[in-house]
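S.K.: Quick one, structure for this:
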Amino acid sequence: MHRIGFVVFDGFQSMSFAALSVFESANMMLEQPFYEMHFISEHGGLVRSSTGMVVDSKPFGRIPFDTVIVGGGVSILESAPSGVLSFITKASKKSRRLASICTGTFVLGEAGVLDGKRATTHWAQARGFQARFPGVRMEEDRIFLIDGNIWTSAGMTAGIDLALAMAEKDLGEAIARSIAQQLVVYHRRAGGQSQHSALLELSPKSDRIQKTLAYAKENLHTTLSVEQLAEVANLSPRQFSRTFRVETGQSPAKAVENLRLEAAKLLMEQTRHSVDEIAQETGFLDRRRMREAFLRGFGQPPQTIRRNARVQA
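M.R.: Sure thing, here's the model as predicted:
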């Protein structure tokens, strides 16, 4: 039995609970209670979230936990209760895994358990975190990070990716993939993936353009000409180009290049595929064209990005 303690405090954000759905789904899939989940707090009893929802919690110290997870909340950005900090310090030494979701990283930082370690948090709070905890290697453009027994994740939904990674480690990739399908989420965003998605930055308004971008992302290995994309949108090439620019602020060609760059960078960082293989897979056709796109987009060639990723790892 893997016992999970989910730390709550006055003003915690209930969106953090989304991560617990991963463990609940694992139990249902296995048809046995592999994970046992508890809400825990400094004094136990009822604890109120930022939305007014109340949960019943057990006090710290009663039972040991395999995994301890601290959720996010605005209320702990400045300072967490002393009892919470003391518990986190002990958990970092006794629990197999200690994790934070979103701004829960601030609790870990204040408890001193992140000193000398790599961590991430919500991108909007990353600079403030780094200024407050200079001894922590903040990597603000990551979905989640693992350093030793410490796991940290970005914004609230990134907690699902973190929990899926835990389930994968405990139960294997096949089970984790099935859990993701059950939850209707992507299995699974890699920890090193950027918090900033090219698709999110484009923010298309209409279903037609959204559908076209989704098609482009799934078919990066093809040419993706304006004519091809316009056919997916059921528009003439001229109408499509005009509508696309109005909705996204970019030309179709520029948007496709950004999608190719995002995919190629991820493959450079997380696989051993050759530069030529990645160029083919992401539609750049050859290493020269991909190198030129990397220099435009990142100011560095692909090999430098791969080398930096390996050094960080």
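S.K.: switch to C-alpha atoms for all contacts and neighbour counts from now on
M.R.: Fine.
S.K.: what about residue 5, is that helix, strand or coil?
M.R.: strand (DSSP: H, G, I helix; E, B strand; the rest coil).
S.K.: since we're on it, how many residues are nearby?
M.R.: Neighbourhood size, residue 5 [other CA atoms under 10 Å]: 25.
S.K.: and the helix or strand where residue 304 lies, how far from the chain's centre?
M.R.: Using DSSP states H and E, the element containing residue 304 is helix 302-312. Centroid displacement of helix 302-312 relative to its chain, using CA atoms, centre = their mean, to the nearest Å, is 20 Å.
S.K.: chain center to the helix or strand hosting residue 277: distance?
M.R.: Per DSSP H and E: residue 277 is located in helix 275-281. Distance of helix 275-281 from the chain centroid (CA atoms, centre = their mean) equals 25 Å.
S.K.: what residues does it touch?
M.R.: 220-221, 264, 267-268, 285-287, 290, 302 (CA atoms under 8 Å, 6 or more residues apart in numbering).
S.K.: all strands of the stretch 1-150 of the chain, in order?
M.R.: Along the stretch 1-150 of the chain, the segments classed as strands by DSSP state E, counting those that start in this stretch run 2-7, 35-41, 45-48, 54-59, 67-70, 97-100, 118-119, 137-138, 144-147, 150-153.
S.K.: now the angle between strand 2-7 and the longest one, please.
M.R.: Going by axes from the mean of the first three to the mean of the last three CA atoms, to 10 degrees, strand 35-41 is angled at 20 degrees with respect to strand 2-7.
S.K.: buried set for strand 35-41?
M.R.: Neighbour counts over strand 35-41 (16 or more other CA atoms under 10 Å) mark 35, 37-41 as buried.
S.K.: Would you mind giving those as CSV with distance to residue 256 added?
M.R.: Formatted as CSV, the buried residues of strand 35-41 follow (distance: CA to CA, whole Å):
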residue, distance to residue 256
35, 42
37, 43
38, 45
39, 45
40, 47
41, 48
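S.K.: Of all the strands of the stretch 1-150 of the chain, which one comes closest to residue 257?
M.R.: Smallest distance to residue 257 across those (CA to CA): 25.6 Å, for strand 144-147.
S.K.: Quick check, residue 196 in contact with residue 143.
M.R.: No - the pair residue 196 / residue 143 is not scored as a contact, 9.3 Å apart, by CA atoms under 8 Å.
S.K.: Second chain to compare with the first, below:
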Amino acid sequence: MATVAIAVTDGMLHFELSLAYEVFGPPADAVKVPWYEVAVCGPEGVRIGNFRLSPDHGLDRLRHADTVIVPGWSDIDVDPPTELVDAVREAHEAGARVASLCTGAFVLAAAGLLDGKRATTHWAHTRELAARYPKVDVDPDVLYLDNGRVLTSAGKAAAMDLCLHIVRLDHGSSVANAVARRLVVPPHRDGGQSQYVTTPVPSPAHHPLAELFPWILARLDQPLTVEDLARQARMSSRHLGRHFKSATGTTPLQWLLTQRLRRAQELLEISDDSVDTIAEATGMGTATTLRRHFNRTVGVPPDTYRRTFRA
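M.R.: Presented below is the predicted three-dimensional model:
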């Protein structure tokens, strides 16, 4: 059983802390895989906002974890506690994967874990992160970044996206989707999407594309074009593109490709269909096309992905 240690100390943001515990804590009923053991680690009597928290373990427990989560830091005008920075650095040196949520990136930067790497944080604090830590390549316009054993996310909802990304890496797309359904959040936002999204989860009553999204998802096996989507949405292609950028932070075709690949991941996990059959079912046309996009986006070929998450 893999251990996820959540590092806490005075001044942590309770939203990101609670969010991490919800994702990595008790699993959804649909999850049938060995789950995480969560350890909340910090000094005794931590104050988080108006609350007092009694961690289960001290910060020295971080070095024994498989994954360390550093929630958001409330006061970026002061340096994070030395004991927290040292504990996070030691955990990484011991082999842990370390992920920051929101302004937790300042802790990782202080530990030197972001030197020479792309990193992000809440858009309102990216300039300060770049100014204070010039060795960090700060990207202000992404939801999260994965550098292997060091990951960073933007604020609030993007922290959820990163946590679900970690679950997807460890257990596959179908398990991550099950966790997302339990938490009633969308499972499909990729890290490269923009932080500047006005409507991350369109409301059926208020967003002009709300009816288009389920229409597309029901037709992933079909060769859809931007013109097809615009016609269904009853608007021009240019108008469609503006609404898509506002709602998802990306273009219609990129969003469509992402959904096709997500569906391919699920089918690889839950079915015995051949790669050719899955390519047809997801609108990718041929196995060659699916393999090219899958390998470029997911990082491994479809067959390797299936062996990993069917084991």
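S.K.: Name the residues of the helix holding residue 304 of structure 1 that are buried.
M.R.: Quick answer for helix 302-312 of structure 1 (16+ other CA under 10 Å): 302, 305-306.
S.K.: Kindly report the same for stretch 184-203 of structure 2.
M.R.: 187-191, 193-197, 199, 202.
S.K.: swap in stretch 146-161 of structure 2?
M.R.: By 16+ other CA under 10 Å, the buried positions in stretch 146-161 of structure 2 come out as 146, 150-161.
S.K.: do the same with stretch 261-279 of structure 1
M.R.: 261-270, 275, 278-279.
S.K.: follow-up on the earlier one: after the helix holding residue 277 of structure 1, heading C-terminal, what element do we hit next?
M.R.: helix 287-298.
S.K.: Onto which residues of structure 2 does that following helix map?
M.R.: Aligned by TM-score structural alignment, helix 287-298 of structure 1 falls on no residue of structure 2.
S.K.: buried set for that helix?
M.R.: Residues 287, 290-294 are the ones in helix 287-298 of structure 1 that count as buried (16+ other CA under 10 Å).
S.K.: quick one: which of those residues is nearest residue 242 of structure 1?
M.R.: For the buried residues of helix 287-298 of structure 1, the nearest to residue 242 of structure 1 is residue 293 (24.0 Å; CA to CA).
S.K.: For that closest one, give me its contacts.
M.R.: Contact analysis of residue 293 of structure 1 by CA under 8 Å, 6+ apart lists 257, 261.
S.K.: Do you have the helices of structure 1 handy? List them.
M.R.: In structure 1, the helices defined using DSSP state H lie at 20-30, 82-94, 105-111, 123-132, 158-171, 173-183, 198-202, 207-218, 226-233, 237-248, 252-270, 275-281, 287-298, 302-312.
S.K.: Contacts only, for residue 142 of structure 1.
M.R.: Going by CA under 8 Å, 6+ apart, residue 142 of structure 1 touches 120, 153-154, 191-195.
S.K.: swap the cut-off to 7 Å and go again
M.R.: Residues near residue 142 of structure 1 by CA atoms under 7 Å, 6 or more residues apart in numbering: 120, 154, 191-195.
S.K.: Likewise for residue 204 of structure 1?
M.R.: Residue 204 of structure 1 touches 210, 247-248, counting by CA under 7 Å, 6+ apart.
S.K.: 10 Å - rerun?
M.R.: 210-213, 243-249 (CA atoms under 10 Å, 6 or more residues apart in numbering).
S.K.: and if you look at residue 65 of structure 2?
M.R.: Shown in contact with residue 65 of structure 2 (CA under 10 Å, 6+ apart): 2-6, 37-39, 91-92, 94-98.
S.K.: sorry, back to before: is it possible to get CSV of the strands of the stretch 1-150 of structure 1 that adds distance to residue 127 of structure 1?
M.R.: Formatted as CSV, those follow (distance: least, CA to CA, whole Å):
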stretch, distance to residue 127 of structure 1
strand 2-7, 24
strand 35-41, 28
strand 45-48, 28
strand 54-59, 31
strand 67-70, 20
strand 97-100, 17
strand 118-119, 12
strand 137-138, 8
strand 144-147, 16
strand 150-153, 15
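S.K.: of all those strands, which lies closest to residue 24 of structure 1?
M.R.: Once the strands of the stretch 1-150 of structure 1 are compared by CA to CA, strand 35-41 is nearest, at 7.4 Å.
S.K.: Need the contact partners of the closest one.
M.R.: 1-10, 20, 22-27, 45, 47, 55-62, 65-70, 83-84, 87, 167.
S.K.: and if we set it to 7 Å?
M.R.: For strand 35-41 of structure 1, using CA under 7 Å, 6+ apart, the contacting residues are 1-9, 23, 27, 57-60.
S.K.: Leaving out sequence neighbours, find the closest residue to residue 87 of structure 1.
M.R.: Excluding the flanking residues, the one nearest residue 87 of structure 1 by CA to CA, 6 or more residues apart in numbering is residue 60, at 7.0 Å.
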